[in-house]
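S.K.: sharing a sequence plus its predicted fold:
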Amino acid sequence: MPHPAPSWASLSQSERLADAPVVRRGGCWWLVSSSGAMLASDRAFTGELDRFATDMAAANRAVADLPNARDASDTPVREVRR
């Protein structure tokens, strides 16, 4: 069953996967360019995109947590006497 091509007029930079010419909409990966879009249907390829998206999300969370880790490391540590 063919998938209808989504409207890319509303595509924002934040919807792209790490500035790559791919987006995930409606549970499907789409390859996008200025001339149009094409549904990515190869399971091995879309599986890699899924893994990459998961890793990017984890990296983004880790970077977002850096200021919190810095604040904690700036707190003076009491010297422990033995």
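M.R.: Noted; the coordinates are in hand.

S.K.: only C-alpha atoms from now on, for both contacts and neighbour counts.
M.R.: Fine.

S.K.: so what's P21 up against?
M.R.: Contacts for P21 (Cα atoms under 8 Å, 6 or more residues apart in numbering) come out as 31-33.

S.K.: next up, a second structure to put side by side with the first:
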Amino acid sequence: MSHPAPSWALVRRSERLADAPVVRRGTDWWLVSASGSVPASDPVFTDELDRFATDLAAADRVVAEIRAQSKAEARQ
């Protein structure tokens, strides 16, 4: 399923990768700005974006686990 080009006005901050002007829609990466959006088509660049997004998600999970563990320890 093809996803429409993101519009800067419609891109929520939570959709952007680490507050960068890049958004993943489906399997496609888009560079977004106030003047428009452009699909990111360079496979080396998009592979790096994929790796960065995966690493960022893993880091977010670890932080959430640490916070949950800290709360559990504080209750004891």
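M.R.: Thanks, I have it. This one's a predicted model, so the numbers in the text were calculated from it and none came from an experiment.

S.K.: quick check: TM-score for this pair?
M.R.: The TM-score (TM-score structural alignment, normalised by the length of the second structure) is 0.82; 73 aligned residues with a Cα RMSD of 2.0 Å.

S.K.: check contacts around the residue positioned nearest the centre of the second structure.
M.R.: Residue closest to the mean C-alpha point of the second structure, counted by Cα atoms, centre = their mean, is L17 at 3.0 Å. By Cα under 8 Å, 6+ apart, L17 of the second structure lies in contact with 23, 53.

S.K.: three-state assignment of A20 of the second structure?
M.R.: coil (DSSP: H, G, I helix; E, B strand; the rest coil).

S.K.: distance of V23 of the second structure from T54 of the second structure?
M.R.: Here the distance between V23 of the second structure and T54 of the second structure works out to 14 Å (Cα to Cα, to the nearest Å).

S.K.: what about these two, which has more around it?
M.R.: For V23 of the second structure versus T54, the count of surrounding residues by other Cα atoms under 10 Å is larger for V23: 27 against 12.

S.K.: after superposition, how close is the helix or strand hosting that one to the first structure?
M.R.: Element membership for V23 of the second structure, per DSSP states H and E: strand 22-25. Overlaying the first structure shows strand 22-25 of the second structure at a mean distance of 0.3 Å from the equivalent residues (mean Cα distance after the TM-score superposition for the first structure).

S.K.: contact partners of stretch 41-57 of the second structure?
M.R.: 17, 29, 40.

S.K.: buried residues, the host helix or strand of A64 of the first structure. List them.
M.R.: Element membership for A64 of the first structure (DSSP H and E) is helix 43-73. In terms of neighbour count (16 or more other Cα atoms under 10 Å), helix 43-73 of the first structure has its buried residues at 46, 49.

S.K.: and that helix, how far out from the chain's middle?
M.R.: Offset of helix 43-73 of the first structure from its chain centre (Cα atoms, centre = their mean, to the nearest Å): 7 Å.
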